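> Mind looking at a prediction? Sequence and model below.
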Amino acid sequence: MARAELGRFLRDRREALRPHDVGLPAGPRRRTPGLRREEVAGLAAMSVEYYARLEQARGPQPSRRILDALGAALRLDPAERTHLFRLAGTAPAAPPGPSRRVRPYVAGLLHRVDAAAVVTSAAYDVIAWNPLAAALLTGLGDHPNLARRRFLGGPPASSGAEEFGHIAVARLRAAADRYPHDEPLARLLDELSVSEEFRHVWAQNPVRAPGHRSKIIEHPVLGSLHVHCDVLEVPGDDQQVVFLTADPGSASARALEKLA
């Protein structure tokens, strides 16, 4: 039964993908939807016969290495990857690190909203942003990690900074638990430990959930701007989309209109 469910899952996921989803040319007209078995086998570095046997529930118990290769070939998100391992009767290994790839539909959202918006990874790297966010949060290209900006950028200069410090530490602690072998995250935590404030908040082990909050942003040209921060989670990639807005008709809203 488990092998049959595993085979159906692999087949359904393969048929849901298109060549451009995995960086392959479309090629000649296809009689069946999705990728061919030989394309998935090639992406996963295994024989076509072996992959076909897995789909047909005739294959042996796949190893963790095989499952990892299939997860990458089929572009599985973390939840789908965990499901794949469970169907194979194998405990999933810890993910290698937080996803730093932004899905096209998330990137497209940034440019459809009338607000400053950024996408952050589980390590608080800003991995995508729209032009208004770049104008509001100056220096994103040079300093794209919000935790570094918060703890290593000098004393907090605005209201809401202390609260964000606790939110950032709570998220980074959770990321460290989920991705214990991610070297970039380990280096980030080492850098942040230079900050006495970071060490103090880390020792408190704060518990914070993403949600609505307000803060003051000190803009180098427009001065103090009162903004609202609202978070949309992208759980499959362990990412967050943060929208920054101002009260309609307020001076801060007019300033954001100038930036836009």
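Received the coordinates, thanks. Residues are numbered from 1 along each chain as shown.

> alpha carbons only for contacts and neighbour counts from here, please
OK.

> Quick one: the strands in this protein, in order.
Counting by DSSP state E, one finds strands in the chain at the ranges 116-120, 126-129, 213-219, 223-234, 239-245.

> which of the ones you listed sits most buried?
strand 116-120 (a mean of 25; mean count of other C-alpha atoms under 10 Å).

> just to revisit the earlier point, switch the strands of the chain over to JSON lines; also include distance to R101.
Formatted as JSON lines, the strands of the chain follow (distance: least, C-alpha to C-alpha, whole Å):
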{"stretch": "strand 116-120", "distance to R101": "10"}
{"stretch": "strand 126-129", "distance to R101": "8"}
{"stretch": "strand 213-219", "distance to R101": "26"}
{"stretch": "strand 223-234", "distance to R101": "12"}
{"stretch": "strand 239-245", "distance to R101": "10"}
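
> Quick check: which of these is nearest to E191?
Judged by C-alpha to C-alpha, the one of the strands of the chain that comes nearest to E191 is strand 126-129, at 17.1 Å.

> okay, now the one to match up with it:
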Amino acid sequence: MQREQLADFLRRRREAIRPAEVGIHDGPRRRTSGLRREEVAMLAGMSVDYVVRLEQGRSSQPSIQLLGALARALRLSEDERAHLFHLAGHRPPPAEEMARLARAGLVRLLDLLGDTPALVLSDLGEVLAQNRAAVLLMNGDHTGMDGDRRYLVYRWFTDPAVRATHPPEEREHQGRQLVADLRAVAGRRSGDPVVTGLIERLQAASADFRRLWAEHEVGVRRADRKTLMHPRVGPVRMDCETLVTPDQGQLLLVLTPADAEARDRMELLRVLGSQEFPTGQMTS
């Protein structure tokens, strides 16, 4: 572990990020253009004391989990993230694990979207990052799931509570879209054991999935309209726009109100959320 180099790298990256880039309001009394240590601690979900010790070269070796949280909080690029792991004395995660970390450029877009709900997803529907507005709209942080539950398509066909987040008249359409999208991924990643294993487990778990899979519909999701049944504000009708990375490995999903009623309900949700989250807090 290269403590001095790690401390210098973390300090310089913190100082290089403007608060507005991570959704934090820049007040008139701020004496530095970068983030404060307590803001990094908040974004990374760790104590301020530990951030201080890291920057002063006095910490024990940080875990891989802590490094991942710091990389997200500091909006590190893929090369910067690998450098961070090397300085901390860890081998960077394998390529398949790195693919499950949201790209820094997409995370910055989440920050810039502010009160517009947005998520970074893998091509298999894993939520890799989401902004605060998306946490409120989706009634929780969906980035911490593991096993097959991290895949939206798996949750949809195996958990009735997930399907209940959509009105009955939209569920067939939503299921078809998820299966058609998975079919496109399976074609693009032919022979990938992660994809083939997921499909096999879905076929074993759900007759509804088997029915739709047998129809061999293919379609990458790009734009859609859906209604989310929110437990606090009721149904919220949203337009969904998808931006895909060039390698099609990750995508940015942006949700905007489809009508005036949805705008009003999103505004109410923001008011309710502001009573629960400190100003500037976000999840990613």
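Yep, it's here. Treat the numbers as computed from the prediction; the structure is a model and nothing was measured.

> Could you get me the TM-score between them?
Remark: TM-score between the superposed chains equals 0.58 [TM-score structural alignment, normalised by the length of structure 1]; 179 aligned residues with a C-alpha RMSD of 3.4 Å.

> So for V201 of structure 1, which of the strands of structure 1 sits nearest?
strand 213-219 (19.0 Å).

> how about that closest one, aligned to which bit of structure 2?
On the basis of TM-score structural alignment, strand 213-219 of structure 1 is assigned to residues 224-230 in structure 2.

> now M138 of structure 2: how far from M145 of structure 2?
14 Å (C-alpha to C-alpha, to the nearest Å).

> Comparing the two, which shows the higher neighbour count?
Comparing M138 of structure 2 with M145 by other C-alpha atoms under 10 Å, the one with more neighbours is M138, at 17 against 13.

> Excluding chain neighbours, what is closest to that one?
H230 (7.5 Å; C-alpha to C-alpha, 6 or more residues apart in numbering).

> now do A205 of structure 2
In space, A205 of structure 2 is closest to T158, 6.9 Å off (C-alpha to C-alpha, 6+ apart).

> what does the one you found align to in structure 1?
T158 of structure 2 maps onto L152 in structure 1, by TM-score structural alignment.

> any idea how far that match lies from E233 of structure 1?
26 Å.

> again, but for Q204 of structure 1
As for Q204 of structure 1, its distance to E233 of structure 1 is 25 Å (criterion: C-alpha to C-alpha).

> Next: A176 of structure 1.
According to C-alpha to C-alpha, A176 of structure 1 and E233 of structure 1 sit 18 Å apart.

> likewise D125 of structure 1?
Taking C-alpha to C-alpha, one finds D125 of structure 1 at 15 Å from E233 of structure 1.

> Same question for A115 of structure 1.
Using C-alpha to C-alpha, one obtains 17 Å as the distance from A115 of structure 1 to E233 of structure 1.

> repeat for G108 of structure 1
In terms of C-alpha to C-alpha, G108 of structure 1 sits 15 Å off from E233 of structure 1.

> which residue lines up with H228 of structure 1 in structure 2?
Using TM-score structural alignment as the criterion, H228 of structure 1 maps onto D239 of structure 2.

> need the contact list for the closest residue to that match other than its chain neighbours.
Of all residues not flanking D239 of structure 2 in the chain, R225 sits nearest, at 4.4 Å (C-alpha to C-alpha, 6+ apart). Contacts of R225 of structure 2 were listed using C-alpha atoms under 8 Å, 6 or more residues apart in numbering, and they are 237-240, 258.

> In contact with the counterpart of A207 of structure 2 in structure 1, which residues?
In structure 1, the residue matched to A207 of structure 2 (TM-score structural alignment) is E196. Contacts here follow C-alpha under 8 Å, 6+ apart; on that basis E196 of structure 1 touches nothing.
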